[in-house]
Structures are given as structure tokens and as C-alpha cells.
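# model the following, please.
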Amino acid sequence: MASIQEAGIDRWFIGGGAEHTPESARRLVHTATRGNEGVGGVSDLKVMPLAIPGQGVRVITGSALVRSRYVGGETQTYQANIFREVEVPIAQNTTNQDRYDLVILRVEDPHAAGSTYPKPALELLANEQYIYVRVISGVSATTTRVQQVVGHENDTAITLGRIKVPAMKGTIDNITGTITDLRKVAQPMSERVVRAINLTEAGTGYKQITNTGAYPTGGQTWPAEAESAGILDIDIPEWATYMAYTITWSQLFVGPKDGAGNVFGGMWLQVGATIDPDVWRGQLSNWDIAEKAGGHTMTMRVADTAYIKPELRGKTKRFFPRVNLQGGSAVNAPSVNWASSFDLDVTFKQTAA
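Next up is the predicted model:
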């Protein structure tokens, strides 16, 4: 029988008085989280200005996973919790140029192999903090990870934010751009929803884009079958902060066969009914048909990545494909017909916010 050190094999969890080391627990966390690191949730450990703007910032409560970068600890992950807001002082900028500081969460483990951190006094070992919010001052304006900073390549740390400290100042306020959020969710969730309508099966006749109402409140739902209950009703996850979506209209008919003349309009996604107080509309995209004699088919598509406002999360909402006619030869506007199809592809994402 060999010892753990002799065999080079660790385990979790064996009874009968078997010894389990801190490394064993960190290896368990690493395996269970697939080596991911970052904050636990979308609002965890966010860097914010002080309640009264001053020479510092605060880091709100939350949890994090921090992958070990100590020698021999590459398959280990630390877990950290901040259960009380931490105020972090930011040094005044006494130069005539803006300065950039990183706010990080760092594990300073003096017991890890190769660690250079000093061990605390014997009487302090049990209650020593070991995990700290630190500031790395004077980094590049484009730095996004503490490991990009010379001298910190092997820090067992995650980056929370980057602070722009204006020239000759030290006060950090709510001005856009002063604090750049650099957090990443350690194990972000995602969910893809695809809905499709085959208009052959729906028995659709020729239905043209005719509504000239202006974006965002005007326009028409197209195809009209998208108005039907259930077809495009989608549950928005409570955890979702962003969504990437694509709407595609395929095999659209452009005519009449003897027609010619340019025609153009808009297309966008609307989430929720127009009368809903929390209705949301995506950015306007455009469709445009060049002058061309004779009937033909075409495809239209709109895509975007958008922030999901909190009031929409956790709700079931109908996703409306909206279009309008903006100008040109209206007789040549595209139509859905028995040969057309429609699909909506939405991926919900969990991103720090």
C-alpha cells in the first residue's frame, strides 16, 4: 500500500479516518467547475463608486472561483465569498495624465507550494483572511486581466474592474467610463430557443408588406401567423442578461411578374405586445429590393445581441417579427406565400451586469 505522495493519486471522500488535504478539496472544486474561474453570479463582486464619491471604490458582496496558479496547483481552484461590502482606497493621481488601476480579487495563500506570501503568526493562522481585494495601479488602458500585467503573470487572482483616475484627481464617481466592469461569470448559463413556421402547412396566401407606420411603434407583424398564441411565446430565463437573436424570412416572393422598381423598408424584433408597459424593441435593420423586372424570391434576415432589461427576466413574452414599408414601388414589396418559411433563433446568455 502506498501513500498519496508515493502513488501520486488523490481522492475525495474516503471514510475510516482517511486524511483529506486542502489540495484534495481544491481539486474537487476544480473538477466540479471544469477549471472555470470568475464571479458566481451576474451581480457578484461588482466594483461601484462609494456612496458619496471619494478617493476609493467599493466591491459589493458575492462569491467567486479563482483558479490556482501556484506551482503544482494548476488543477486546483479556490472558492471565495465576500459577505460584507469592501471599500478599497484609490491613490490620488498627481500627474497630468489619466491613470488606470485594476481592482482584483487575489488569493494570498502562504501554504501553497512555491508561494512567496509570508505565513501569519501562529495565533493568527486560524482566522487569517488569505483572500483580498487589491489594486494594481498604473496599468495600460487596455488591460483586462491582471495576468497581463508585468510581475503579476502568475497571480492566483481574477480581475473585477478597471478604474480610470483622471489627471490631478482621485475622486471616483458615476461618470460613464470611470469604472469598467471586467468581471466574468465563472459558469455562465445559456439556453437556445428555436421556433419555426412553415407557411405551406399554415395555408398562407400572398401576404405583402404594406404597413407604412414608422419604427418603433408602427409596422406590422409578419407573417401574421406569428400573432397566434403559443407559436412565438418564449420563457425568458430569470438569469438571462443578454440575448443573441436571428430572424429569417425565407423564400419570399417579389412581384408582380411584370413589375419593376426599387422598394425598401425596415425590420426588427419586438418583445411583448405594443400595449405592454415593458415592451422592448430591437434595433432597426433594413431590407431593400433593387429595381428588377419579373418575379423572383429573396431572403430577409435581422440579427443582433441585446441587453435584457430586468423587468423582462423571468417572464413569458411573445416575440414579434416586425416589418414596415418605407418607400419605393409598393407593388413590388415582398410577400410571404405558400412556399415561404420563417424562423426565430434566440440564445439567452448569462453575463456579468
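# going forward, measure contacts and count neighbours with C-alpha atoms only.
OK.
# following the one helix or strand Leu269 maps to, which helix or strand shows up next?
Counting by DSSP states H and E, the element that carries Leu269 is strand 263-271. Downstream of strand 263-271, the first helix or strand assigned by DSSP H and E is strand 280-281.
# against which helices or strands is the strand holding Leu269 packed?
strand 280-281, strand 285-289, strand 316-328 (3 or more C-alpha pairs under 8 Å, 6 or more residues apart in numbering; DSSP states H and E).
# list the buried ones in that strand?
263-271 (16 or more other C-alpha atoms under 10 Å).
# from the residues you listed, which two are the most distant?
The two members of the buried residues of strand 263-271 with the most space between them (C-alpha to C-alpha) are Val263 and Val271, at 26.7 Å.
# what kind of secondary structure is the closest residue to Val135 other than its chain neighbours in?
Sequence neighbours aside, Val103 is the residue nearest to Val135 in space, at 4.7 Å (criterion: C-alpha to C-alpha, 6 or more residues apart in numbering). On the three-state scheme (DSSP: H, G, I helix; E, B strand; the rest coil), Val103 is labelled strand.
# do I have it right that Val103 meets Lys164?
No: look at Val103 against Lys164 with C-alpha atoms under 8 Å: they stay out of range, at 11.1 Å.
# of those two, give the one with the bigger neighbour count.
Val103 (27 against 20; other C-alpha atoms under 10 Å).
# so which residues of this protein form helices?
4-7, 22-32 (DSSP state H).
# tell me, how many residues neighbour Arg281?
Around Arg281 there are 19 residues (other C-alpha under 10 Å).
# what's near enough to touch it?
With contact set as C-alpha atoms under 8 Å, 6 or more residues apart in numbering, Arg281 has these partners: 216, 268-271.
# with Asp109 instead?
Asp109 neighbours (C-alpha under 8 Å, 6+ apart): 115, 117, 130-131.
# before we move on, back to that, what's the closest of the contacts of Arg281 to Arg26?
Val271 (43.3 Å).
# ok, the closest one to Lys309 distance?
Val271 sits 11 Å away from Lys309, going by C-alpha to C-alpha, to the nearest Å.
# list the buried residues of stretch 319-336.
319-326, 328-336.
# Proceed likewise with the subsequent sequence, for comparison:
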Amino acid sequence: MAFDPVPWATGGGAKHSPEVARTDTYGNSDGTEGIIKVGDLKVVPLDVPGTAVNVNPGSGRALNRHPGHAGETYTLRNATATEVPIASTGSGAGRSDLIVARVEDPFLQGSPYSPPADVEVGPYVFARVISNVPAGTKRLQDVSGHESDTGITLARVDLPASTGTITGAMITDLRKVAAPKQHTQPLFYSLVSGDTETLTATGENGEVWPNASTNSWGNLEIPEWATHAYIQVQWNSVFVPPGSSYGQMWLQVGGTGAGAPLVTQRSNWDSPNSTGNTRMVFALADYRSIPASLRGTSQRVYPYARILGGTSSTYPTINASSSCQVTFVFQQRAV
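A predicted model of the protein is given here:
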């Protein structure tokens, strides 16, 4: 096959093919597909729930799946909220519908779509309902008969029987960010000679452990785009005397005590019942959403722990041989 005669972007009034333009979009976006910003094209109930949903404003990219057009991408935009009617269910059974943004280009060879009355203004992209899909469906192209559709999946609406009013509880968000960002930030604190901290708190609020008198950790720099994070905390070389004790540990960001804006799950530790001193690693991992109030800010981290049981002679201690590390893997997801 010969080259397309006009490469992007030739001057002098040369006429470029839409295929070349779509190829440029594909290359500039690394072949990714989905919404552009995390809040784009979200499907929500009507302000007064009824027999329709709204697709919020936003933009996205859709890979061209028409045969013979691999490596091409459409860019689509929804300037204002678009209302999409949803058919009611009868008394016999419920139903699942997909809400998608589909590009319907009639100018591709073998296209099933017809040109609009005004080819200059279209429309060529629509919010469509793909009705009665299998339960749990997450992608337009997984539905039989729609494998070659060019479009991005926005949501699934799961209607019970005898239902016409769509509520938020019936909507499952299926949007994906086309090119999500990711950033890893590790923080580390090492105790120095003479430092010794024995975990003694038994109350629900626990204690900061290790409790650096200054912010020896450095600050956690939370990207503006970060919506979620994988969080790992590890207490290394914890000294545990003979006997048995057990407790919990967790991490707080942005504040101490109750009411911190970001708190991980509480993970348990349990020291062995031994006859000699033991060095252990305490660790936890969690996945949390980042509150909007923390995005784009610089925050301190506070590792917490508490004793749930055991005797004071067996409580764990950190000293100059110990360290603590916190790792955040920030992610960007649809919200």
C-alpha cells in the first residue's frame, strides 16, 4: 500500500486525510483510550431522579475499532450535560444497561451509519444506551455485536424489576482515565544512637511511633492530580523481648489524633512467644482515595501504633538499630 500522499502537517493548502489526523491523535496519546480529566463524562442521576440519567460535561478519546483503521483515535467532547432516557423495567425481571459515548462515523468503508442531514455539523458522536447487557458487563466491546464499536464505556445502570426511576445506587461508574499519571514517593526515618521508643499506648487513639521530635521524615508532596494511593508502611528491626504481645499499627496523614484527613486501615502485629530477644518487621499496606483537600499540598506523615495485649515487659521497642519507611504510590483515577 502506498503512503498517504499528505503527511501531517503539510502547508501550502495541502489537504490532509482524516486518517492521518486520527493517526496523529493516536500517537500523541500513546494509543490510550478513556476520559481526559478525572471528572469528565460522569453518569449521574437527574437532580430530581427520574426516567433518565445525565452524562456530565467532559472529553475523551476513543480508539477507532472499524476494520482497517487500527492506530487511529477520535477525540470527543461533551460541552454540556446530556440527558439520556432509560427505559423502565417490567415486573418480570431487572435489567442492566450500559451508557457509552460512541463515535458513529459514516465515512469509513463499510460503516453501518448514515450521514447526518448536515455533514458539516454532524452529529457523529452520541451518548447511547446499550440495553439488556449481561450482569456485570464493564466494557462496550465485550457485548456481543458491539466488538467493533468505536466508543468508551461510561457507566452501567442496574435496574431492579418494576423500576423507572434511576437513583445513584443503580449506577456503576466504569470510566477510565485515558492516560493516568502515577508517582512514587518514599519517606524514611532512621533512629540514631541513644534513641529508644517503647510502644506503651493501649488506648484507641494509640501513639505516634516513632515520634520524631522534628519532621525528620520530610514532607509528603501530594500531586494535584492524585486521586488515590497505594500506601506501604514498614517498621524495620523492631526489638521484641521474650514473651508475647500484640497490637495494631496504622498511618495518618495531615494531622495527629482523631479527625486526620487521611487514615489507613489498622493492621495487626503479633510478637512470637519465645524465650529470647527477637527482631521483627512490622508492616501494613492499604489503598485509599486522596481527599480533595489534600491534593496539591505538602503534608506530614504520622505512623501510629497501640498495644492490644501482653505485659509491659514484652512491649516492642525501636532504637538505633531500627528504622521506619513510608511509601506512597499516587495514582490518577476517575472520580
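# picking up where we left off before, which single one of the buried residues of strand 263-271 of structure 1 is nearest to Asp343 of structure 1?
For the buried residues of strand 263-271 of structure 1, the nearest to Asp343 of structure 1 is Leu269 (12.3 Å; C-alpha to C-alpha).
# that closest one maps to what in structure 2?
In structure 2, Leu269 of structure 1 lines up with Leu251, judged by TM-score structural alignment.
# what separates the residue lying closest to that match once chain neighbours are set aside from Gly296 of structure 2, distance-wise?
The spatial neighbour of Leu251 of structure 2 that comes closest, neighbours along the chain excluded (C-alpha to C-alpha, 6+ apart), is Pro303 at 4.5 Å. Note on Pro303 of structure 2: its distance to Gly296 of structure 2, by C-alpha to C-alpha, is 21 Å.
# same check on Gly255 of structure 2?
16 Å.
# same check on Ile171 of structure 2?
Ile171 of structure 2 is 29 Å from Gly296 of structure 2, by C-alpha to C-alpha.
# just Val53 of structure 2 next, same as before
32 Å.
# quick one, which of those two is more surrounded?
Val53 (25 against 13).
# go ahead and confirm that one touches Ile166.
Yes: using C-alpha under 8 Å, Val53 of structure 2 is in contact with Ile166, at 7.0 Å.
# who touches both of those two?
Joint contacts of Val53 of structure 2 and Ile166 (C-alpha under 8 Å, 6+ apart) are Pro45.
# alignment lookup: Ala21 of structure 2 to structure 1.
Ala21 of structure 2 maps onto Ala25 in structure 1, by TM-score structural alignment.
# quick one: contacts for that match?
Here Ala25 of structure 1 is in contact with Trp12 (criterion: C-alpha under 8 Å, 6+ apart).
# next one: the one 10 residues further on
Contact criterion C-alpha under 8 Å, 6+ apart gives 67, 75-77 as the residues in contact with Gly35 of structure 1.
# can we see that at 7 Å?
67, 77 (C-alpha atoms under 7 Å, 6 or more residues apart in numbering).
# go on, the one 3 residues further on?
If you count contacts by C-alpha under 7 Å, 6+ apart, Gly38 of structure 1 has them with 64-66, 158, 183-186.
# cutoff 8 Å now
Contacts of Gly38 of structure 1 by C-alpha under 8 Å, 6+ apart are 64-66, 158, 183-187.
# quick check: nearest residue in space to the residue mapped onto it from structure 2, chain neighbours excluded?
Aligning on TM-score structural alignment places Gly38 of structure 1 opposite Gly34 in structure 2. Distances taken as C-alpha to C-alpha, 6+ apart put Ala178 closest to Gly34 of structure 2, at 4.0 Å, once the chain neighbours are dropped.
# tell me, how many residues neighbour the aligned partner of that neighbour in structure 1?
Residue pairing (TM-score structural alignment): Ala178 of structure 2 is matched to Ala186 of structure 1. Ala186 of structure 1: 22 surrounding residues under other C-alpha under 10 Å.
# check Thr75 of structure 1 too.
Thr75 of structure 1: 18 neighbours (other C-alpha under 10 Å).
# repeat that for the one 4 residues further on.
Each residue near Gln79 of structure 1 was counted by other C-alpha under 10 Å, and the total is 18.
# now do stretch 262-269 of structure 2: which range of structure 1 does it align onto?
By TM-score structural alignment, stretch 262-269 of structure 2 lines up with residues 280-287 in structure 1.
# how far away is the closest residue to Asn36 of structure 1 other than its chain neighbours from Ala64 of structure 1?
Nearest residue to Asn36 of structure 1, sequence neighbours excluded (C-alpha to C-alpha, 6+ apart): Ala186, at 5.4 Å. Computed with C-alpha to C-alpha, the distance linking Ala186 of structure 1 and Ala64 of structure 1 is 7 Å.
# touching both of these two, which residues are there?
In contact with both Ala186 of structure 1 and Ala64: 37-40, using C-alpha under 8 Å, 6+ apart.
# buried ones in stretch 196-212 of structure 1?
Per 16+ other C-alpha under 10 Å, stretch 196-212 of structure 1 contains these buried residues: 197-199, 204, 207-210, 212.
# circling back: ok, now which ones touch the match of Leu269 of structure 1?
Contacts of Leu251 of structure 2 by C-alpha under 8 Å, 6+ apart are 233, 263-265, 301-304.
# max pairwise distance over the residues you listed: which two?
It's Gln265 and Val301 that sit farthest apart of the contacts of Leu251 of structure 2, by C-alpha to C-alpha, at 14.6 Å.
# just to revisit the earlier point, what's the residue nearest to Val135 of structure 1 aligned with over in structure 2?
So Val103 of structure 1 corresponds to Ile99, using TM-score structural alignment.
# show me what contacts its match?
With C-alpha under 8 Å, 6+ apart, Ile99 of structure 2 has these contacts: 43, 127-130, 153-157.
# so who does the equivalent of Met48 of structure 1 over in structure 2 touch?
Alignment note (TM-score structural alignment): Met48 of structure 1 maps to Val44 of structure 2. If a contact means C-alpha under 8 Å, 6+ apart, then Val44 of structure 2 has 53-56, 168, 171 as its contacts.
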